[in-house]
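> pasting the structure only:
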């Protein structure tokens, strides 16, 4: 006999709000639940595992579309690790690119902050507007 949970119990077990569970059903991250004779949703342990997987995927920065694809791979692929590895490596490459972009942004802001610390408030605000492409001159 399969153990089933109400949406309230699933919410407690998984640490996921009821609203979020319903949203995941709506956007097809979770399969439509079976219904009890009273019409209430019933969930089994596989949904608890799916919710943990979705949470972990979100913590790793995967989008809902990527998580949906990973869930599909896990369910239906002959060799799921091959496709999952490809998706994970693609995600790593995207993160590496984003990190580089953020590092460039950080260096630029740091340079501006260092420049501003040596200039007056008015100069800080107006100099870049008055002189296009102006750089800090020490």
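That came through, no problem. Here the structure is a predicted model, which means the values were calculated and not measured. Numbers count the residues shown, from 1 in each chain.

> going by C-alpha atoms from here, please, whenever you check contacts or count neighbours.
Will do.

> how about the strands of the protein, start to end?
Listed in chain order, the strands of the chain (DSSP state E) span 34-35, 41-42.

> which stretches of this structure form helices?
In the chain, the helices defined using DSSP state H lie at 7-14, 18-26, 45-59, 64-76, 80-116, 121-130.

> which among the ones you listed is found nearest to residue 1?
Nearest to residue 1 among those is helix 45-59 (12.2 Å), distances taken as C-alpha to C-alpha.

> name the helices or strands packed onto the closest one?
helix 7-14, helix 64-76 (3 or more C-alpha pairs under 8 Å, 6 or more residues apart in numbering; DSSP states H and E).

> contacts for that helix next, please.
3, 4, 10, 13, 14, 16, 30, 63, 64, 67 (C-alpha atoms under 8 Å, 6 or more residues apart in numbering).

> show me what contacts the third one?
Residue 10 sits next to 16, 43, 48 when contact means C-alpha under 8 Å, 6+ apart.

> one step back: distance to residue 125 for the helices and strands packed on helix 45-59 - can I get that in TSV?
Output for the helices and strands packed on helix 45-59, formatted as TSV (distance: least, C-alpha to C-alpha, whole Å):
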stretch	distance to residue 125
helix 7-14	50
helix 64-76	41
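
> take the one below as the second:
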């Protein structure tokens, strides 16, 4: 496949990325504008497949588009120190750890609320009461 060019549909299927998302990545500069066929269809090279796969994997891991943009720029210059890559990864790890802490706090709160459930009526439900900033009016 080294000399084969890919259509946007093929690229989409190979990376499990919606066509609209691929176009968005092009517009935002994460993917280069592809070559065009004589019929004006997009024509992608294997390098585009690799780049899109990188973007997809980074998005799956929760990296922001701005972080991905910087990572791609760094990856394009293979001779650079990876110190900047490490900094982005450390920043992202800190964000992941904050989210985990938030989710654990949520888990504890939900456990607490569920332990108070007496399986009565909704009018007596502690979960509904906790979620409601003001008492719900009954009509």
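Sure, I can see it. Here the structure is a predicted model, which is why all the values come from computation and not from measurement.

> what's the closest of the contacts of residue 10 of the first structure to residue 130 of the first structure?
Nearest to residue 130 of the first structure among these, with distances taken as C-alpha to C-alpha, is residue 16, at 52.2 Å.

> that closest one: how many residues sit nearby?
Neighbour count for residue 16 of the first structure, taken as other C-alpha atoms under 10 Å: 17.

> and residue 107 of the second structure, by the same measure?
Neighbour count of residue 107 of the second structure, defined by other C-alpha under 10 Å: 12.

> aligned to it, what sits in the first structure?
Aligning on TM-score structural alignment places residue 107 of the second structure opposite residue 106 in the first structure.

> any idea how far its match lies from residue 100 of the first structure?
Here the criterion is C-alpha to C-alpha, to the nearest Å. By it, residue 106 of the first structure lies 10 Å from residue 100 of the first structure.

> can you check residue 112 of the first structure too?
Counting by C-alpha to C-alpha, the gap from residue 112 of the first structure to residue 100 of the first structure is 18 Å.

> how about residue 8 of the first structure, what's its partner in the second structure?
For residue 8 of the first structure, the residue aligned by TM-score structural alignment is residue 9.

> wait, isn't that match in contact with residue 17?
No - using C-alpha atoms under 8 Å, residue 9 of the second structure is not in contact with residue 17, being 9.4 Å away.

> return the residue of the second structure aligned against residue 23 of the first structure.
Aligned partner of residue 23 of the first structure by TM-score structural alignment: residue 24.

> got the buried residues for stretch 80-93 of the first structure?
For stretch 80-93 of the first structure, the neighbour count (16 or more other C-alpha atoms under 10 Å) marks 83, 84, 87, 88, 91 as buried.

> run a quick neighbour tally on residue 95 of the first structure.
For residue 95 of the first structure, using other C-alpha under 10 Å, the count is 13.

> sorry, back to before: deepest of the strands of the first structure, which one?
strand 41-42 (a mean of 17; mean count of other C-alpha atoms under 10 Å).

> how big's the offset between that one and the second structure?
Taken over the aligned residues, the distance from strand 41-42 of the first structure to the second structure averages 1.6 Å (mean C-alpha distance after the TM-score superposition for the first structure).

> so how far is residue 52 of the second structure from the spatially most central residue of the second structure?
Among the residues of the second structure, the one closest to the centroid is residue 59, at 3.6 Å (C-alpha atoms, centre = their mean). Distance of residue 59 of the second structure to residue 52 of the second structure, computed by C-alpha to C-alpha: 10 Å.
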